[in-house]
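In: 3D, please:
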Amino acid sequence: MLTNAAAKAAGAQARAYKLFDQGGLHLFIAPTGLKSWRLKYRWKGREKLLTIGRFPEVSLAQARIRAAEAKDALSRGTDPSNASRKSPQADTFEQVARAWYRHGRPGWSAAHAADVIGSLERDVFPAIGGEPVAAITAPQLLAVMRSVERRGSVATAQRIRQRLSEIYGFAIAEGLATIDPAARLGAAMRDAPPAVPHPALLSAEDCRALLTACEGIAASRATVLASRFLALTAVRLEAVRGMHWSEVDFEARIWTVPAARMKLARAKKADPRFDHQVPLCAAALAVLEEAMSTFSPASEALKMNSLIFPGRGNQPIGEGAIRELYQRAGFKGRHVPHGWRASFSTIMNEELGEEWRTVIDLALAHSNKGKVEAAYNRSQLLDRRRVVFDRWGELLAG
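Out: Prediction:
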């Protein structure tokens, strides 16, 4: 039989383990150090696990009393897991979900983290947040998913289902649940509609027409130049909005985009190994030269830390500034800032052929390497990427 002293002394190990008391009652110790009382029992021929409460909040004596109450419920033909729904000591879904969120948050971007916790607080916690995590059934989760589907948010429902399954994977690893009731919900859910790609121009002639139209609009010169530079480099908008002069090597004709402004896992954003180098064609250099003569401070020290394409108050140009520019140029619904990446990939693959596909993907900061190859093959094909961007610049210049 177990003692309170033994329960208190039990420390975390690399793997979860159990200290048994009697009659199926045991103390579960997770690798994180969390300790909770569990009762193993059988219901209608099936083995089940009842979470009684955490130690030391629930003492050994209290755990024995609750185990006895559970067995009494069994003798009366009642599943004790159903009775546990009313127990304030059981780990609730919301408690576990927030623990999962805290565990994953360091590796997520701010936008993704806000989307994750927002979806749970809006659609899940009000319905099942207070239920014991181990007692929730698949039909309960399906009811939550269908309420999201009924408002037309089918893709959102699919994302939430994935998050529910990840939460239960976390709960199982921590010993707070034994099964994932979200694992097979997809069979009863509506299929998400196919993703709608960003509008993008797919011919060099149309791309030139858009850039020419933008030159004729009364708009901020910084916005017009940022638009042209975005087109010539095919990067993501955030990379251009936050661009500083210190990132440009004019002699080498290279722009180094810091990993912090790349679309990466949060853990990679602080690692300079994941910086992205963009070869600058003649047209891109011409844009920078105009920006330097128009916006750059006279002081060299000030210049290096200043924005290349400043907006109001020396802040980055607005997120919607270039999109609005394209709408005013008559290309609403035909092209958006992110569309330059599709334009570049489509046109250059057609222009150069299949043998250049890998180089074009690297130019977009994409990689088809597997994890093992990526660990050893660190070639960036910079010279070949320069050939691609030089040709791209010629096509946009006409």
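In: only C-alpha atoms for contact and neighbour calcs from this point on.
Out: OK.
In: and the residue positioned nearest the centre of the chain, how far from R105?
Out: Nearest to the mean C-alpha position of the chain, counting by Cα atoms, centre = their mean, stands H112 at 4.7 Å. Note on H112: its distance to R105, by Cα to Cα, to the nearest Å, is 9 Å.
In: same thing with A155?
Out: Taking Cα to Cα, one finds A155 at 22 Å from R105.
In: surely Q89 meets I52?
Out: Yes - look at Q89 against I52 with Cα atoms under 8 Å: they come within range, at 6.9 Å.
In: and the two? Which one has more around it.
Out: Set side by side, Q89 and I52 show more neighbours around I52, with 27 against 15, by other Cα atoms under 10 Å.
In: what helix or strand is the more buried one located in?
Out: strand 46-54 (DSSP states H and E).
In: equivalent analysis for L141, please.
Out: Secondary structure (DSSP H and E) places L141 in helix 138-150.
In: which positions within that helix qualify as buried?
Out: Neighbour counts over helix 138-150 (16 or more other Cα atoms under 10 Å) mark L141, L142, V144, M145, R146, V148, E149 as buried.
In: what about the helices in the stretch 251-398 of the chain?
Out: 282-295, 300-304, 321-328, 339-352, 357-363, 371-376, 382-397 (DSSP state H, counting those that start in this stretch).
In: compare with the first, here's sequence two:
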Amino acid sequence: MRLVERMTEKRLRALTKTTACGGVPGLIVRVVKLKDGSLAKYFVLRETTINRIFTLGRYPQISLAEAFKKATEWKVKIQQGIDPSEEEKALKASLRKESVRDDRLTFEQLIYRWIEFNEARGRWNNPSKPKREIWEGFFRNHIPNSIRECPVEELKAEHFAAALSEKWRTMIDTPERILSDARQAIDWAIRSELIPPMLNPAQVKDGKLGDLLPLVRAEGGHEPALPPKQMPLFFAELMKLVPVSQTARCLAFAILTAARNSTAREATWDEIKEIEGLWFHVIPRARMKVKGEKIPFDRKTPLSPQALDLLNMAPRINFDKQSFIFPNINKGSCSPFSRDSVRALIKRMHDKQKKIDGIGWIDPDQTHPKTGLPRIVTLHGCARATFNTWAKDAKGYGHKTFSRDLRESCLDHRNESYQCAYDREQALGDMREVFDAWGRFCFSQYCP
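Out: The predicted structure is shown next:
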């Protein structure tokens, strides 16, 4: 008998066809194509002893772990002559009769309805980072059942304060993202008359929750960055890893193009384009932090000779119609590298350098709020803060003076209303001069 490899969450998310889950005989993920072209995934249990197929639930409403547990329990009941499907229907019916709470919108139900509403309007159209997946992580890691299952109209600021106060004090941006979305979702529910009018319990500014959350916040709101004078040595060490590490190549490309984290990790080959004999990384505005409703053109980053060499040496892998420049191929699925992969690479580089100089790759101006130790640099800090610090200091680093507007354009910082109103293209010629100089500086201590 052929053994089926046990399904993982990562592989499950990438599935495009019906596949056995392994682990529990007969447990299958059935993939169904919907009318809108999207894929729905259902856990089903095929029981050959009685020639029946039971539907356990749709993913992700039922998680992979829950499906394994449910399938195991149902197989035991089937062996005992019990129909678990009918038993579940009877239980749900009795619960509906016993409690009117089922008729009220819970916080978890609200969040998913709010996401569906906004996605239908064209918001959050980045397929590599769906809003629903982000909130599945929030529910899994940060939000207790006391909030998830609570009817929205019964939620109080005290509930959010009890759940998030410690995270508010120690984490930099996750609590803000959770509370911002929660506030918007509850406001939408009130406007849509899904719940009665009420004071928004997730309102921080000018709200009761703002009085309950700690005043002390995590230090170091900015990503740890490397002092520019250390960048050439850091880059020389990084380039030693590039031939054997796609994560290292991704980090190097991000630094050379002053890219945001996801912009670099999720880059695809069809975004690398030649325009009038010159090469650019053309990033769809939907993938950028500042979206198309504010800026009417896609982001174009001129590629320095060093960045082009990095791409020319990269293996081209087209896997399951995915064309990521820096693919993470794992157990039959292809995806971008995670933030944790890049973070782990920098940590290994830091540990190695610390054995040499006793310091490692740290931001000398930032310390960890809990340990008091210096913070290790990050992709975002090196690619953007280090780049900007270098670009501002013409005399200190021996390059041409670059205006503030030009530096901001290189970083895709375009929030002022007058810029958004009148800009129709980037200063690509001037930007190329900046990135060429940055590439030369980064490689100034690298000897192949």
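In: show me what the following helix or strand past the helix holding L141 of the first structure packs onto, helices and strands only.
Out: Where DSSP H and E defines the elements, the next helix or strand beyond helix 138-150 of the first structure is helix 154-173. Contacts defined by 3 or more Cα pairs under 8 Å, 6 or more residues apart in numbering; DSSP states H and E place helix 154-173 of the first structure against helix 93-104, helix 138-150.
In: let's have those in TSV, adding distance to H26 of the first structure.
Out: Output for those, formatted as TSV (distance: least, Cα to Cα, whole Å):
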stretch	distance to H26 of the first structure
helix 93-104	21
helix 138-150	27
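In: so which of these gets nearest L381 of the first structure?
Out: helix 93-104 (33.9 Å; Cα to Cα).
In: any idea how far the helix holding L141 of the first structure is from the middle of the chain?
Out: 23 Å (Cα atoms, centre = their mean, to the nearest Å).
In: cool, and stretch 245-262 of the second structure?
Out: Relative to the centre of its chain, stretch 245-262 of the second structure is centred 16 Å away, using Cα atoms, centre = their mean.
In: in that stretch, what's buried?
Out: Applying 16+ other Cα under 10 Å to stretch 245-262 of the second structure flags 246-262 as buried.
In: matching residues in the second structure for the helix or strand hosting K8 of the first structure?
Out: Using DSSP H and E, K8 of the first structure falls within helix 4-9. Mapping helix 4-9 of the first structure onto the second structure (TM-score structural alignment) gives no aligned residues.
In: rewinding a little: show me the contact partners of the strand holding I52 of the first structure.
Out: 34-42, 63, 66-67, 80-81, 84, 89-91, 134, 176, 178 (Cα atoms under 8 Å, 6 or more residues apart in numbering).
In: thinking again about what came up before, so which strand or helix has the residue nearest to the centre of the first structure?
Out: helix 110-119.
In: what does F43 of the second structure give?
Out: strand 39-47.
In: same for whatever helix or strand comes next after that strand, what does it pack against?
Out: Later in the chain than strand 39-47 of the second structure, the nearest helix or strand by DSSP H and E is strand 52-59. Packing contacts for strand 52-59 of the second structure, counted by 3+ Cα pairs under 8 Å, 6+ apart, involve strand 39-47, helix 64-79.
In: can you tell me which of these is most buried?
Out: strand 39-47 (a mean of 20; mean count of other Cα atoms under 10 Å).
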